[in-house]
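J.: Show me the folded form of this:
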Amino acid sequence: MKSKLPKGIAQRGKHFWISYNVNGQRVRESAGLSLSLAREALIKRKAEAAEGKYFPHRKNNSITFRAITDKFWEMHGQHLRSGVWRYMLTELAEDFGHMPAVKISKLDIETITIKSAKGPQYQRQTAI
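T.: Predicted coordinates:
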C-alpha cells in the first residue's frame, strides 16, 4: 500500500508533481525525483504566489482582448451570416478592449452582463 503524499504533491511514475493556485488558476509542474525536493518546491512556489512574485513563463501574457476579437473577426467572424457577432464584439471591445485577456475576471464579466441587462429596454407597441 502506498504512503499518503502531502496535499499538493502527486507522483506519476518516478516523478513528483506539485499543484498550487495562483490568481485563481491551478498550476501544476514537475518537481523532480525526490519527495523532499517536491516539498521544498511547493513551499517556495506558494510563497512566491502569496508575495505576488510568481511570474509564469507564458507567451502572449499581455495580449489584449481587442487583439483577440480582431483576430477572431479576421479568421471567422466575417464569414458568419448573423450580424449579431459584429455587434457583440464591438460592445465587448468597448468594455474589455484595453485589458489584457488574462486579467479579465469573472467579476468583470458579471458586471458587464448586469450592465447590459439594465440597458435600454425596447418595448414593442402593437398597432390596433
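J.: Going by C-alpha atoms from here, please, whenever you check contacts or count neighbours.
T.: Fine.
J.: And the strands in the protein?
T.: Secondary structure of the chain (DSSP state E): strands located at 9-12, 15-22, 25-32.
J.: Quick one: residues in contact with the second one.
T.: Outside strand 15-22, the residues that touch it by Cα atoms under 8 Å, 6 or more residues apart in numbering are 8-11, 26-35, 38, 41-42, 45-46, 49, 54.
J.: Could you tell me which of those count as buried?
T.: By neighbour count, with 16 or more other Cα atoms under 10 Å, the contacts of strand 15-22 hold 9-11, 30-32, 35, 38, 41-42, 45-46, 49 as buried.
J.: related to what we said a few turns ago, and the strands of the chain: which comes nearest Ser116?
T.: Among the strands of the chain, strand 25-32 comes nearest to Ser116, with 27.3 Å by Cα to Cα.
J.: so what secondary structure elements neighbour the lengthiest helix in the chain?
T.: Longest helix of the chain, by residue count under DSSP state H: helix 35-51. Using 3 or more Cα pairs under 8 Å, 6 or more residues apart in numbering; DSSP states H and E, the elements in contact with helix 35-51 are strand 9-12, strand 15-22, strand 25-32.
J.: Could you also give me the structure for this second sequence? I'd like to compare it with the first:
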Amino acid sequence: MTEETHFLCNVTQKAVTVGPRGDVLLVQHPRGTWVVPGGRINEGEAAEAALEREMREETGLDVAVGRPVLTGTDLWVNDDGDPMFTVVYRCESDDRAVTLNEEHDDYRWFAPSEAVERVRGERLGVAVERALETDR
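T.: Next up, the predicted model:
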C-alpha cells in the first residue's frame, strides 16, 4: 500500500474581468508583470463574495462573478513560495473607473487578444481565452 501525501495549500481566486466595451482588465504587479486581480478567501466567507470583496479592495470595481474558467496549482504561489490552489473566474463590470490599492502599480483595459499576450504566463492566457469564449 502506498502512502498518500495530501496537498495542503491556501486557496486564491482571480478575476478575468470583462468591461463594458468587451476589453479585459489587467493590473501590474510591482515586479512589472501584468496579472488578473483577485485574492484569498477568508474563513467563513463564500467564494463569490470573497472575489467580489477582493475586486472592490484591489480595483474599486463591483463585478458580477460568472463561471470558473481555469483551476490549477501552478498559477500562483504565496509569500513563502508555496503553491496555491487557484480558481480563475470570468467576471463582468459595467464600470471602467479603476481605483487601485497598494498591491498593484498600474492597470490597463486591454483588447482581448492583447490581454492574452500580455498576461503573465501561458496558463493565465488560457484563462483569458476561456473567459472570452461565448459558448462556454
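J.: May I have the TM-score of the superposed chains?
T.: Once superposed, the chains reach a TM-score of 0.28 (TM-score structural alignment, normalised by the length of the first structure), with 56 aligned residues with a Cα RMSD of 4.0 Å.
J.: still on that earlier bit, tilt between the longest helix of the first structure and strand 15-22?
T.: Helix 35-51 of the first structure runs at 10 degrees relative to strand 15-22, counting by axes from the mean of the first three to the mean of the last three Cα atoms, to 10 degrees.
J.: State the distance from the nearest residue to Val24 of the second structure once chain neighbours are set aside to Val11 of the second structure.
T.: Nearest residue to Val24 of the second structure in three dimensions, chain neighbours excluded: Val18, at 4.7 Å (Cα to Cα, 6 or more residues apart in numbering). Distance, Val18 of the second structure to Val11 of the second structure, by Cα to Cα, to the nearest Å: 23 Å.
J.: one step back: my guess is the residue nearest to Val24 of the second structure contacts Arg108, does it?
T.: No - applying Cα atoms under 8 Å as the test, Val18 of the second structure and Arg108 come out as separate, 11.9 Å apart.
J.: Common neighbours of those two, please.
T.: Shared contacts of Val18 of the second structure and Arg108 (Cα under 8 Å, 6+ apart): Leu25.
J.: and the biggest helix by length in the second structure, what does it pack onto?
T.: Scanning the second structure for the helix with the most residues, using DSSP H, yields helix 47-59. Helices and strands touching helix 47-59 of the second structure, by 3+ Cα pairs under 8 Å, 6+ apart, are strand 11-18, strand 38-40, strand 64-77.
J.: which of Val18 and Val11 of the second structure has more neighbours?
T.: Taking neighbours as other Cα atoms under 10 Å, Val18 of the second structure and Val11 compare with Val18 leading, 27 against 18.
J.: Can you give me every residue that contacts that one?
T.: Applying Cα under 8 Å, 6+ apart, the residues near Val18 of the second structure are 24-25, 90-93.
J.: go again using 7 Å as the cut-off
T.: Val18 of the second structure is in contact with 24-25, 91-93, counting by Cα atoms under 7 Å, 6 or more residues apart in numbering.
J.: Please convert these to TSV, extending it with secondary structure and distance to Val77 of the second structure.
T.: Putting the contacts of Val18 of the second structure into TSV (DSSP: H, G, I helix; E, B strand; the rest coil; distance: Cα to Cα, whole Å) gives the following:
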residue	secondary structure	distance to Val77 of the second structure
Val24	strand	23
Leu25	strand	21
Cys91	strand	22
Glu92	strand	25
Ser93	coil	27
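J.: Buried among those residues? Need that as a selection in ChimeraX.
T.: Selecting only the buried entries of these in ChimeraX, with 16+ other Cα under 10 Å as the criterion:
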select :24,25,91,92,93
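J.: Out of the contacts of Val18 of the second structure, which comes closest to Arg53 of the second structure?
T.: Among the contacts of Val18 of the second structure, and counting by Cα to Cα, the member closest to Arg53 of the second structure is Cys91, at 12.8 Å.
J.: That closest one contacts Ala64, correct?
T.: Yes - Cys91 of the second structure is in contact with Ala64 according to Cα atoms under 7 Å; the separation is 5.4 Å.
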